[in-house]
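Undergrad: turn this into a model:
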Amino acid sequence: MAKAVIIWGAMALLPFAAPLSAQDNVREACMADIRQFCSAELASFSREKVRACLVKNIKKTSPGCQAAAKARRDAERAKKKGS
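TA: Okay, here's the model as predicted:
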């Protein structure tokens, strides 16, 4: 019975896993670019400021960062569409 509750609980979280995973992918793929282009925003510990800076400088970032950011954007749009 306890296993069933854990399994159902984990399954309930799956719809939220894609955006979180996409966010982690952006963080991992873009950290060098964020340090290069958005160091002041990173030092502020404001996610919104870092995100705005990254969006502003996205064309300067590495191809991997651009791909991860696009995947995150697409995941957010798909989530909004599904809501």
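Undergrad: contacts, neighbours, all on C-alpha from now
TA: OK.
Undergrad: now do the longest helix seen in the chain: which elements does it pack against?
TA: Longest helix of the chain, by residue count under DSSP state H: helix 2-37. Contact here means 3 or more CA pairs under 8 Å, 6 or more residues apart in numbering; DSSP states H and E; on that basis helix 2-37 packs against helix 47-56, helix 63-82.
Undergrad: nearest to residue 31, out of these?
TA: helix 63-82 (8.4 Å; CA to CA).
Undergrad: another one to check against the first:
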Amino acid sequence: MNTQNTTKRSFKKLTAEQKEQFTAYFMARYPETRKIKFSSDEVCRYTVKVRFAGNRMFMVRAYSFDKLQDHTQAAYEKRGFHLS
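TA: Have a look, this model is predicted:
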């Protein structure tokens, strides 16, 4: 008998304004950025795919919008990009 119940938690989707601000911030700070795409899945609430110079890409996942910003910033710094 399975005694553990799993519940699917709903989460607040990012508004168009949040997406716009996020994109504008990272596009302005990192001119190498070409495209930022938002998505979400059942594993993680927020996912961002960032394409930048040389057709390279990285993906960042987070459970909150604040963490998404922090992790994206860290991903840029890890790849040697610094604030312009």
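Undergrad: just give the TM-score of the two.
TA: Aligned and superposed, the two chains score 0.26 in TM-score terms (TM-score structural alignment, normalised by the length of the first structure); 41 aligned residues with a CA RMSD of 4.3 Å.
Undergrad: picking up where we left off before, redo the helices and strands packed on helix 2-37 of the first structure as a markdown table? Include mean neighbour count and distance to residue 40 of the first structure.
TA: Formatted as a markdown table, these follow (neighbours: other CA atoms under 10 Å; distance: least, CA to CA, whole Å):
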| stretch | mean neighbour count | distance to residue 40 of the first structure |
| --- | --- | --- |
| helix 47-56 | 15 | 9 |
| helix 63-82 | 15 | 19 |
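Undergrad: nearest to residue 19 of the first structure, out of the ones you listed?
TA: Closest to residue 19 of the first structure of these, according to CA to CA: helix 63-82, at 5.8 Å.
Undergrad: follow-up on the earlier one: turn the helices and strands packed on helix 2-37 of the first structure into JSON lines, including distance to residue 4 of the first structure.
TA: Shown next, in JSON lines, are these (distance: least, CA to CA, whole Å):
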{"stretch": "helix 47-56", "distance to residue 4 of the first structure": "36"}
{"stretch": "helix 63-82", "distance to residue 4 of the first structure": "27"}
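Undergrad: nearest to residue 23 of the first structure, of those helices?
TA: Of those, the one closest to residue 23 of the first structure (CA to CA) turns out to be helix 63-82, at 6.3 Å.
Undergrad: what does the closest one contact?
TA: 18, 19, 22, 23, 25, 26, 29, 30, 33, 58, 59 (CA atoms under 8 Å, 6 or more residues apart in numbering).
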